[in-house]
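Trainee: Sequence unavailable; structure follows:
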């Protein structure tokens, strides 16, 4: 079996289609830039959303997110051409790691979940501001041959 590759990298064609908060330095694109020193910061009040668009439809095996002060993740997926028509993927509460990085592995209740877009929702936080450092998606591209 081939080694797993992160499908959520800008260098692999992934992009951030939408984010609910913006910061000049700590922008949403930092979550997929492969630089461990960069991150996206949210600006108070919840929920906050980040829509990740992959270069093609994939079978999502797992999502790994590193963040700080996130209390609950809700994830939705879509196979539509544009980021719309989302369906539930999973949700998970996250323990407060004080001032340390949280690493969360999210798995779908359906191991055959397909996605072109992933809506990552910070439903609540342990503090007024949260940060998302990296989003990693492991999965298998779906063959377009019929």
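Mentor: Perfect, I can see it now. In this text, all values refer to a predicted model and were calculated from it rather than measured experimentally.

Trainee: Please count neighbours and contacts with C-alpha atoms only from this point.
Mentor: OK.

Trainee: In three-state terms, label the closest residue to residue 51 other than its chain neighbours for me.
Mentor: In space, and not counting its chain neighbours, residue 51 is closest to residue 119: 4.4 Å by CA to CA, 6 or more residues apart in numbering. At residue 119, secondary structure determined by DSSP: H, G, I helix; E, B strand; the rest coil is strand.

Trainee: Give me the neighbour count for residue 119.
Mentor: Using other CA atoms under 10 Å, residue 119 has 25 neighbouring residues.

Trainee: Next: residue 141.
Mentor: 17.

Trainee: contacting residues for the closest residue to it other than its chain neighbours?
Mentor: Leaving aside its sequence neighbours, residue 141 sits nearest to residue 58 (CA to CA, 6+ apart; 4.2 Å). Neighbouring residues of residue 58 by CA atoms under 8 Å, 6 or more residues apart in numbering: 114, 115, 116, 139, 140, 141, 142.

Trainee: this is the other structure I want to compare:
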């Protein structure tokens, strides 16, 4: 299955609320397991990934630490100003261990 949310396929992080200079938001989509994004601000955190073309997204895989809740939204506006929720899930708390979650969504979107 194609991982369309990789920078090598043209995906871009166009917004991140906060980040650490050593762990920038671009790490979200670089495909490397040894890199990651760290947010440094208050909650909630937010980032936007833009795809180069319309995508039929079935599953979003998230590997994280200390995430309580994730909401996934889609947007089709070039201005990225209107979004619609497509998934909202609570994560199991793992006390500092890796959280690996596959979130089922099904929509066609240009984000």
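Mentor: Structure received. Model, not experiment: these values are computed from the prediction.

Trainee: coming back round to it: doesn't residue 48 make contact with the residue nearest to residue 51 of structure 1?
Mentor: No - taking contacts as CA atoms under 8 Å, residue 119 of structure 1 lies outside contact range of residue 48: 10.1 Å.

Trainee: What residue in structure 2 is the furthest from its centre?
Mentor: What lies farthest from the middle of structure 2 is residue 95; by CA atoms, centre = their mean that is 21.5 Å.

Trainee: pretty sure that residue contacts residue 64?
Mentor: No - the pair residue 95 of structure 2 / residue 64 is not scored as a contact, 11.6 Å apart, by CA under 8 Å.

Trainee: Now check structure 1 for the residue matching residue 25 of structure 2.
Mentor: Aligned counterpart of residue 25 of structure 2 in structure 1: residue 28 (TM-score structural alignment).

Trainee: ok, now how distant is its match from residue 14 of structure 1?
Mentor: 12 Å (CA to CA, to the nearest Å).

Trainee: before we move on, what about residue 96 of structure 1?
Mentor: Counting by CA to CA - residue 96 of structure 1 and residue 14 of structure 1 are separated by 29 Å.

Trainee: between these two, which one's more packed in?
Mentor: residue 14 (21 against 16).

Trainee: Tell me which residue of structure 2 lines up with the more buried one.
Mentor: Aligned partner of residue 14 of structure 1 by TM-score structural alignment: residue 11.
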